[in-house]
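Student: what would the 3D arrangement of this be:
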Amino acid sequence: MTSLLVDDKDGVRTLTLNRPHKRNALDAELWAALGGALAEAGEDRGVRALVITGAGGAFCSGAEVPVTVSSAHPLYRMRVLTDVALLLHDLPVPTVAKVTGVAVGAGWNLALGCDLVVATPEASFSQIFARRGLSPDLGGSWLLPRLVGLQQAKRLALLAETIDAEEARALGLVTWVVDAGEVDAFTDDVTARLAAGPPVALAQTKSLLNEAGSLREALANEARAQAVNFASADVPEAYAAFREKRAPRFTGDWTPATRSEST
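Tutor: Purely as a prediction, here's the structure:
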């Protein structure tokens, strides 16, 4: 059985963690497949949005503890997780986590690493690491305080409580809570809107928000991003569509300024 399913439709690539018998726990094979799929998506201009979800009514129950202990130092083994977290963070297209069922430990942080999170009311979440004698990984120590503030991040990480979808939404850890019978259609609508957006501008926007530091740094980064955007065919297309009262057709193509020279 393939541990990661990949599906493309209308510019949206869906990655489905496919180990339902293990509630989609991430083993070595799935880590490698996920890292490869994210790298490929980042290089494919046909991908305009990406969804990560899980099969069989669960999102992901975290990283699977191997039966046999590897002789490799844990720092080397952790590089696999680090690579996946950075690939997801740096992916130039918008990402959506569709969470049904449990999202635990690294599984929850995988969802938090996405730009948007849609969950069903049955979803549950836990930073379970402390119960296992561990500390957060897959970016959780950076993501949590950024999303909920330091005190709530400490509560979730230190007590390792399990929270439901509504509490997660109230804390800002879930973007939408949608009934199970409607979640697929809802996610399809969101990703269709993202896929129809201007790819260069969305990539610049995502990077600006992810990397925001001081106001001075943000202003300098915004200026550089707008320079990139103005070199895109999407800007004149947006203005033309506004004038012509139609939907814009964004491509992300580059349109360098032309120069006429006299002879």
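Student: alpha carbons only for contacts and neighbour counts from here, please
Tutor: OK.
Student: what about the host helix or strand of residue 41, distance to the chain center?
Tutor: Applying DSSP states H and E as the criterion places residue 41 in helix 28-43. In terms of C-alpha atoms, centre = their mean, to the nearest Å, the centre of helix 28-43 is set 13 Å apart from its chain centre.
Student: who does it touch, helix- and strand-wise?
Tutor: On a contact count with 3 or more C-alpha pairs under 8 Å, 6 or more residues apart in numbering; DSSP states H and E, helix 28-43 meets strand 4-9, strand 12-17, helix 74-90.
Student: would you do the same for the sequence below? I want to compare the two.
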Amino acid sequence: MGESVRYAVEDGLATVTLDRPDAMNALDTAAKEQLRDALRAAAGDGAVRAVLLAARGRAFCVGQDLKEHVGVLEAGGGMTTVAEHYNPITLAIATMPKPVVAAVNGAAAGAGAGFAFAADYRIAGRSASFTTAFAGVGLSTDSGMSWTLQRLVGYGRAAELLLFPRRVGSAEALELGLVHRVVPDEELAAEAVATARQLAEGPTAAYAAIKEALAGAASSSLPDALAREDVLQSRAGSSADHRAAVAAFVRKEQPRFTGR
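Tutor: Below is the predicted model:
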């Protein structure tokens, strides 16, 4: 996609890698545009069955590149980047009909944390840390954090982390539910790839339905959630993956999923 974001697809797995290690993967305009475009490409590519969001260097992503942002402010600019970049990036992660795994190495701050929170599964290296960061620079939230954070840790804890930004280490992040697994730093890359590949080899049509059901139920009544489950389960029940899995179960074999 460019010098700031690397994009590769192999055996159904798209790997999107932030690649500004000298800037701790801070998000300048080029990085945001390349990340947005890479995620949209992965979402729209029928050959992609799962996505791994990763980063090179000692940090996952420290959020907005404030050096560039200073210039925008001095030129009289505002926060148009939210609509142009942060919102489309977050939506691409959260709504694409395939699972997204975030491999968090080092610091994830501001929008960097927000993008990780929007993923479906988060694996962190032991040295990883998270901070909301926004209030510390006089800002509200973006990158979907007002929506994702309280669903991960509850309203009260989300409010605390947003009003009083602080470093949350990997052990506490696991305890709070910000991440699903913590592994030694040297094992993060391999573990993240293995997890993403496991999802890529799974019933991806069913995963898409699960994502849609969860997102809808987060803001709907029980009757509405049940109605949505009826529609989505009917769709999944008519899939080739479901038929193949049932047949494999009867034969006591491992199913092979095609995502159809």
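Student: TM between them?
Tutor: With the length set by TM-score structural alignment, normalised by the length of structure 2, the two chains reach a TM-score of 0.93; 253 aligned residues with a C-alpha RMSD of 1.5 Å.
Student: follow-up on the earlier one: tell me which residues are up against the helix holding residue 41 of structure 1.
Tutor: Contact with helix 28-43 of structure 1 is made by 3-4, 13, 15, 17, 47, 80-81, 83-84, 87-88, 91-93, as judged by C-alpha atoms under 8 Å, 6 or more residues apart in numbering.
Student: show me what residue 196 of structure 1 aligns to in structure 2.
Tutor: Alignment note (TM-score structural alignment): residue 196 of structure 1 maps to residue 201 of structure 2.
Student: report how many residues lie close to its match.
Tutor: 17 (other C-alpha atoms under 10 Å).
Student: with residue 241 of structure 2 instead?
Tutor: Neighbour tally, residue 241 of structure 2, other C-alpha under 10 Å: 22.
Student: counterpart of it over in structure 1?
Tutor: Aligned partner of residue 241 of structure 2 by TM-score structural alignment: residue 234.
Student: contacting residues around its match?
Tutor: 198, 249, 250, 251, 252, 253.
Student: measure it to residue 24 of structure 1 for me?
Tutor: Applying C-alpha to C-alpha, to the nearest Å, the value for residue 234 of structure 1 to residue 24 of structure 1 is 39 Å.
Student: about what we covered before: single out the most deeply packed of the helices and strands packed on helix 28-43 of structure 1.
Tutor: Compared across the helices and strands packed on helix 28-43 of structure 1, strand 12-17 shows the largest average neighbour count, a mean of 22 (mean count of other C-alpha atoms under 10 Å).
Student: quick one: that one to helix 28-43, angle?
Tutor: On the basis of axes from the mean of the first three to the mean of the last three C-alpha atoms, to 10 degrees, strand 12-17 of structure 1 is oriented at 170 degrees to helix 28-43.
Student: elements contacting strand 12-17 of structure 1?
Tutor: Here strand 12-17 of structure 1 touches strand 4-9, helix 28-43, strand 49-54, helix 183-195, going by 3+ C-alpha pairs under 8 Å, 6+ apart.
Student: do you know which of the ones you listed lies nearest residue 60 of structure 1?
Tutor: strand 49-54 (6.5 Å; C-alpha to C-alpha).
Student: what angle sits between the closest one and helix 28-43?
Tutor: Using the same axes, to 10 degrees: strand 49-54 of structure 1 against helix 28-43 is 170 degrees.
Student: quick check, distance from strand 49-54 of structure 1 to the centre of its chain.
Tutor: In terms of C-alpha atoms, centre = their mean, the centre of strand 49-54 of structure 1 is set 8 Å apart from its chain centre.
Student: average distance between that strand and structure 2?
Tutor: The superposed strand 49-54 of structure 1 is, by mean C-alpha distance after the TM-score superposition for structure 1, a mean 0.8 Å from where its aligned residues fall in structure 2.
Student: now that strand and strand 4-9, what's the angle there?
Tutor: Relative orientation of strand 49-54 of structure 1 and strand 4-9, computed by the same axes, to 10 degrees: 140 degrees.
Student: could you check the angle helix 183-195 makes with strand 49-54 of structure 1?
Tutor: 150 degrees.
Student: okay, buried residues for strand 49-54 of structure 1 please.
Tutor: Counting neighbours by 16 or more other C-alpha atoms under 10 Å, one finds that the buried residues in strand 49-54 of structure 1 are 49, 50, 51, 52, 53, 54.
Student: cool, and stretch 204-217 of structure 2?
Tutor: Buried, per 16+ other C-alpha under 10 Å, within stretch 204-217 of structure 2: 204, 205, 206, 207, 208, 209, 210, 211, 212, 213, 217.
Student: circling back: out of the helices and strands packed on strand 12-17 of structure 1, which one sits most buried?
Tutor: When these are scored by mean count of other C-alpha under 10 Å, the highest mean neighbour count falls to strand 49-54 (a mean of 24).
Student: so what touches that strand?
Tutor: Residues contacting strand 49-54 of structure 1 (C-alpha under 8 Å, 6+ apart): 11-18, 20, 24, 59-60, 93-100, 111, 191, 194-195.
Student: let me see the ranges of the helices in structure 1.
Tutor: Along structure 1, the stretches classed as helices by DSSP state H are 28-43, 74-90, 106-112, 140-148, 150-159, 165-171, 183-195, 199-211, 215-230, 234-243.
Student: I'd like those helices as CSV, with distance to residue 67 of structure 1 appended.
Tutor: Below are the helices of structure 1 laid out as CSV (distance: least, C-alpha to C-alpha, whole Å):
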stretch, distance to residue 67 of structure 1
helix 28-43, 12
helix 74-90, 15
helix 106-112, 18
helix 140-148, 25
helix 150-159, 26
helix 165-171, 32
helix 183-195, 35
helix 199-211, 37
helix 215-230, 46
helix 234-243, 52
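Student: I appreciate the help and will end here.
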